[in-house]
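> below is the sequence, then the predicted model.
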Amino acid sequence: MPRRTATMLASTLMLIALLCAGVFIPVPYAEMSPGPTVNTLGEHGGEPVLQIAGHKTYPTDGHLNMTTVRVTSADYRMNLVEAVYGWLAHDTKVVPHDTLYPNGKTEEESTQENAEEFSQSQESAKVAALKELDIPVKSWVIVSTVVKDAPAEGRLHAGDVIKAVDGKPVKEPSDVADLVTEHKPGEDVVFTIVPAKEQAAAEKQKRTATKTEKVTITTRTSDDAGEKRAVVGISAGTDHTFPFDVDIKLADVGGPSAGLMFALGIYDKLTPGSLTGGEFVAGTGTIDDDGKVGPIGGIEMKTVGARDKGAEYFLTPADNCAAAAKDTPDGLTLVKVGTIDDALDALKDIRAGDTADLPACTSS
């Protein structure tokens, strides 16, 4: 065999071997890509995304699309060829596996966490929208979760309303931790609660729950790094009673990032006139009860997905602006927002056609 032919054959065989190895060698990465975008003013799966009963609503038009990111599952093991392809592709992003699934988090755990965050984002979106409209919402502090094998397990339960700690009234979730950590590990702390069952019964009967119980729990030392403190093993959250029904019907979506767009959709349905002026607006961002917009993950994938769907404007959390602006899809205007008020102001300009002075995202 001529020397040149042998060299070419050896090179070809080497290339084939490398490609085969790339297919079978797993790498510790995961992939993110644009997921579905859904118009919060429209329908999904044959029914309205936002359903409001017990209060006057108004016709809407245009789009207020929430956006999502599709990710590979926790147990999926990407190979080297897939990783290289993902790095080179414009509409995907390859990230370390631990970025999406830290500390060995399973698919089931991730799905549950996303479902809880999605549920909380819906509650905050309702509160933020109604507050913006000066519609009163009743709120109280509850036991959100109880840590397994913690001192509070079996003593406190998710949904219990925390009225006081050591006789001191609780007004915010942060009050609970502040009052517990006034103790030294091993000391007793007394919770005054309305049991979850009593609270649920009162809400169903549209009355104020009055039955309270006192629960004494012995604190233990925290497990986290840093200064040791007293804990009982719960996290506190906020629950609400709304003056009318606001339901968000959207299955197979998780995480907190649709909060802003849900809040805007609710606001639009409860106010006369069109919030968008018929324009196609998409966006993302968490939202808290006071209407503050927070950052999310996968912003680059969400802008691509929004533009592919037809969006011309994208409401972007201020803390995500720099990343989004580095690779903005052609034809999409990024609008920087930090609160629901910012978003409403931007939408006012968009529907009026005064877009020259919209707060823009920059890459620096």
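Great, that's in hand. Computed from a prediction, not measured in an experiment: that's the story for all the values here. Numbering: from 1, shown residues only.

> drop to CA atoms for contacts and neighbour counts, all remaining ones
OK.

> can you pull out the strands in the stretch 1-150 of the chain?
Counting by DSSP state E, counting those that start in this stretch, the stretch 1-150 of the chain has strands at residues 29-39, 43-44, 47-48, 50-53, 63-71, 93-96, 138-146.

> name the helices or strands packed onto the helix or strand harbouring V176?
Applying DSSP states H and E as the criterion places V176 in helix 173-180. With contacts taken as 3 or more Cα pairs under 8 Å, 6 or more residues apart in numbering; DSSP states H and E, helix 173-180 sits against strand 161-165, strand 230-231, strand 234-241.

> could I get the strands of the stretch 1-150 of the chain as TSV with distance to D330 and mean neighbour count?
Output for the strands of the stretch 1-150 of the chain, formatted as TSV (distance: least, Cα to Cα, whole Å; neighbours: other Cα atoms under 10 Å):
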stretch	distance to D330	mean neighbour count
strand 29-39	16	21
strand 43-44	27	14
strand 47-48	31	14
strand 50-53	30	16
strand 63-71	18	24
strand 93-96	18	17
strand 138-146	43	19
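
> re the thing from before, closest one to T40 among the helices and strands packed on helix 173-180?
strand 234-241 (21.9 Å; Cα to Cα).

> mind giving me the packing neighbours of the helix or strand just after the closest one?
Going down the chain from strand 234-241, the next helix or strand is strand 245-248, by DSSP H and E. Applying 3+ Cα pairs under 8 Å, 6+ apart, one finds that strand 245-248 makes contact with strand 50-53.

> ok, and what's touching the strand it packs on?
Residues from elsewhere that reach strand 50-53, judged by Cα atoms under 8 Å, 6 or more residues apart in numbering: T40, L41, G42, F244, D245, V246, D247, I248, K249, G265, I266.

> what is the neighbour count of the first one?
Summarising burial for T40: neighbours were counted as other Cα atoms under 10 Å, giving 25.

> ok, and the closest non-adjacent residue to D247?
Q51 (5.0 Å; Cα to Cα, 6 or more residues apart in numbering).

> do you know how far the one you found is from N65?
16 Å (Cα to Cα, to the nearest Å).

> one more: E109?
27 Å.

> kindly report the same for D178.
Relative to N65, and taking Cα to Cα, D178 is found at 39 Å.

> thought V141 was touching V170, still the case?
Yes - counting by Cα atoms under 8 Å, V170 touches V141, with 7.2 Å between them.

> name the residues contacting each of the two.
I162, K163.

> so which residue is dead centre in this protein?
In the chain, the residue lying closest to the centroid (Cα atoms, centre = their mean) is P256, at 1.1 Å.

> how about the closest residue to H240 other than its chain neighbours, what does it touch?
Leaving aside its chain neighbours, H240 sits nearest to S139 (4.4 Å; criterion: Cα to Cα, 6+ apart). Contact analysis of S139 by Cα under 8 Å, 6+ apart lists T238, D239, H240, T241.

> and those residues, which two are furthest apart?
Most distant of the contacts of S139, by Cα to Cα, are T238 and T241, 10.5 Å apart.

> what about L332, distance to D289?
Here L332 is placed at a distance of 29 Å from D289 (Cα to Cα).

> closest one to A360 among the helices and strands packed on helix 173-180?
strand 234-241 (33.7 Å).

> another structure for you, compare them:
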Amino acid sequence: MPRRTATMLASTLMLIALLCAGVLIPVPFSEMSPGPTVNTLGDHDGEPVLQISGHKTYPADGHLNMTTVRVTSADFRMNLVEAVYGWLAHDSKIVPHDTLYPDGKTEEQSSQENAEEFSQSQESAKVAALKELGVPVKSWVIVSTVVKDSPAEGRLHAGDVIKAVDGTAVKQPSDVAKLVTRHKAGQKVVFTVVPAKEQAAAEKANKAATKTQDVAITTATSHDTGAKRAIVGISAGTDHTFPFSIDIKLADVGGPSAGLMFALGIYDKLTPGDLTGGKFVAGTGTIDDNGTVGPIGGIEMKTVGARSKGAQYFLTPAENCAAAAKDTPSGLTLVKVRTIGDALGALKDIRGGNTAALPKCTTKG
């Protein structure tokens, strides 16, 4: 066989071997890509996304779109060819698998966590919008979850209202951990609670729950990656009573990142006129009960998805601005926001045509 032919054959065989290896060898990466965007002022799957009853509402035109990101499943094993293709593509992002599924988290565990975060984001969006409108909302600290096989299992239950810990009144969820960790592992901590059933009955009767009970729990030592401390095995959260009904109808979405856009949609429907002036505005960002906007993941994919649907402006959490500004889709203006008040101010400028006054994102933030 001539040397040239042998060299070409060897090179071809090597290329085939490399391609086979690229297809067969898994790599520890996952893919993110733009997901659906949904107008919070409109309908989804045949019904309004925001359904408000018991209070006057107003027609709202334009778009206040929440945005999402698609990710590969926890058990998907990407090969090298897929990873390289994703790295080269503009509308996808390749990230380490552990970024999306840390500590070996399963698909089921991730979905459950996302569902809980989505539910909490809806509650915070309602509270933030109503506070901005000056509508009072009753709030209290509750047992959000109880860890299986923890000291609190069977002693405290999800939905129990935490009134005090060791006799000290609890005003916000973070108070609970602070009071528990004053103890050493093995010591008792006393929770004063309104049982979940009592609270539910009181709410149904539109009365304040008054029946409390003391529950003593022996603390244990934490086993997570943080510093060792006393724990009882619960997470605390906040529950609310609203003066009228606000329902958010949106299935197959998870995580907390739609909070800002839900809050703005609620605000728009409860006030005359249009927040957007008919413009197509999209955005993202977590929100807490006080209206503070927090950062989210996958910002680059969300801006791409929003622009592909026609968005002209994108409300961007301040902490995501630098990353988003590095590759802004053509025709999309990134607007920096830190609070719901910032977002409302930006929307006023947008509908008034005063776009020069908008706080725009830059690669420095």
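Looks like it came in fine. Everything numeric in this text was worked out from a predicted model, so none of it was measured.

> same list, the strands of the stretch 1-150 of structure 1, but as TSV with distance to L344 of structure 1 please.
Shown next, in TSV, are the strands of the stretch 1-150 of structure 1 (distance: least, Cα to Cα, whole Å):
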stretch	distance to L344 of structure 1
strand 29-39	17
strand 43-44	22
strand 47-48	22
strand 50-53	18
strand 63-71	12
strand 93-96	31
strand 138-146	24
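
> between these, which one is closest to N79 of structure 1.
strand 29-39 (8.5 Å).

> next one: the helix holding V176 of structure 1 to chain centre, how far?
24 Å (Cα atoms, centre = their mean, to the nearest Å).

> all helices for structure 2, in order.
Along structure 2, counting by DSSP state H, helices occupy 3-24, 80-88, 97-100, 107-132, 173-180, 196-204, 259-269, 299-308, 321-325, 340-352.

> how close does the first one sit to structure 1?
Averaged over the aligned pairs, helix 3-24 of structure 2 sits 1.7 Å from structure 1 after superposition, using mean Cα distance after the TM-score superposition for structure 1.

> likewise for the longest one?
Once fitted to structure 1, helix 107-132 of structure 2 is off its aligned match by 0.2 Å on average (mean Cα distance after the TM-score superposition for structure 1).

> what does the last one give?
Between helix 340-352 of structure 2 and its aligned partner residues in structure 1, the average distance after superposition works out to 0.3 Å, using mean Cα distance after the TM-score superposition for structure 1.

> where in structure 1 does that helix fall?
Under TM-score structural alignment, helix 340-352 of structure 2 corresponds to residues 340-352 of structure 1.

> my guess is S245 of structure 2 meets G54, correct?
Yes - S245 of structure 2 lies in contact with G54 (Cα under 8 Å); the separation is 6.2 Å.

> hang on, the earlier thing: okay if I get the helices of structure 2 as a markdown table plus mean neighbour count and distance to G226 of structure 2?
Shown next, in a markdown table, are the helices of structure 2 (neighbours: other Cα atoms under 10 Å; distance: least, Cα to Cα, whole Å):
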| stretch | mean neighbour count | distance to G226 of structure 2 |
| --- | --- | --- |
| helix 3-24 | 12 | 38 |
| helix 80-88 | 17 | 33 |
| helix 97-100 | 16 | 18 |
| helix 107-132 | 20 | 20 |
| helix 173-180 | 17 | 14 |
| helix 196-204 | 15 | 31 |
| helix 259-269 | 27 | 28 |
| helix 299-308 | 24 | 28 |
| helix 321-325 | 20 | 29 |
| helix 340-352 | 19 | 33 |
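
> redo these as a markdown table? Include distance to T210 of structure 2.
Listed next are the helices of structure 2 as a markdown table, based on distance: least, Cα to Cα, whole Å:
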| stretch | distance to T210 of structure 2 |
| --- | --- |
| helix 3-24 | 64 |
| helix 80-88 | 58 |
| helix 97-100 | 43 |
| helix 107-132 | 24 |
| helix 173-180 | 20 |
| helix 196-204 | 9 |
| helix 259-269 | 32 |
| helix 299-308 | 46 |
| helix 321-325 | 47 |
| helix 340-352 | 35 |
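
> quick one: closest of those to P151 of structure 2.
It is, among these and with distance given as Cα to Cα, helix 173-180, at 12.5 Å.

> which residues are contacting that closest one?
By Cα under 8 Å, 6+ apart, helix 173-180 of structure 2 touches V141, I142, V165, D166, V170, V189, A230, I231, V232, A236, G237, T238.

> any idea what A209 of structure 2 aligns with in structure 1?
That one, A209 of structure 2, aligns with A209 by TM-score structural alignment.

> from D160 of structure 1, how far off is the closest residue to that match other than its chain neighbours?
Spatial nearest neighbour of A209 of structure 1, excluding adjacent residues (Cα to Cα, 6+ apart): A202 at 5.3 Å. Note on A202 of structure 1: its distance to D160 of structure 1, by Cα to Cα, is 13 Å.

> kindly report the same for D223 of structure 1.
24 Å.

> Provide a list of residues in contact with P136 of structure 2.
Here P136 of structure 2 is in contact with L130, P243 (Cα under 8 Å, 6+ apart).

> picking up where we left off before, now for the match of A209 of structure 2: which residues touch it?
Per Cα under 8 Å, 6+ apart, neighbours of A209 of structure 1: V194, E198, Q199, A202, E203.

> Q199 of structure 1 reaches A158, doesn't it?
No - look at Q199 of structure 1 against A158 with Cα under 8 Å: they stay out of range, at 11.6 Å.

> on that earlier part again, out of the contacts of S139 of structure 1, give me the one that has the most neighbours.
When neighbours are counted by other Cα under 10 Å, T238 leads the contacts of S139 of structure 1 with 20 neighbours.

> for P26 of structure 2, which non-adjacent residue is spatially closest?
In space, P26 of structure 2 is closest to N79, 4.3 Å off (Cα to Cα, 6+ apart).

> now for that neighbour: which residues touch it?
Residues in contact with N79 of structure 2 (Cα under 8 Å, 6+ apart) are G22, V23, L24, I25, P26, V27.

> if we use 6 Å, what do you get?
By Cα atoms under 6 Å, 6 or more residues apart in numbering, the contact set of N79 of structure 2 is V23, I25, P26, V27.

> which one is P151 of structure 1 nearest to, not counting chain neighbours?
In space, P151 of structure 1 is closest to V232, 5.3 Å off (Cα to Cα, 6+ apart).

> what's the burial count for the one you found?
V232 of structure 1 has 25 nearby residues by other Cα under 10 Å.

> would you turn the contacts of A209 of structure 1 into CSV with distance to A150 of structure 1?
Putting those into CSV (distance: Cα to Cα, whole Å) gives the following:
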residue, distance to A150 of structure 1
V194, 20
E198, 24
Q199, 24
A202, 29
E203, 29
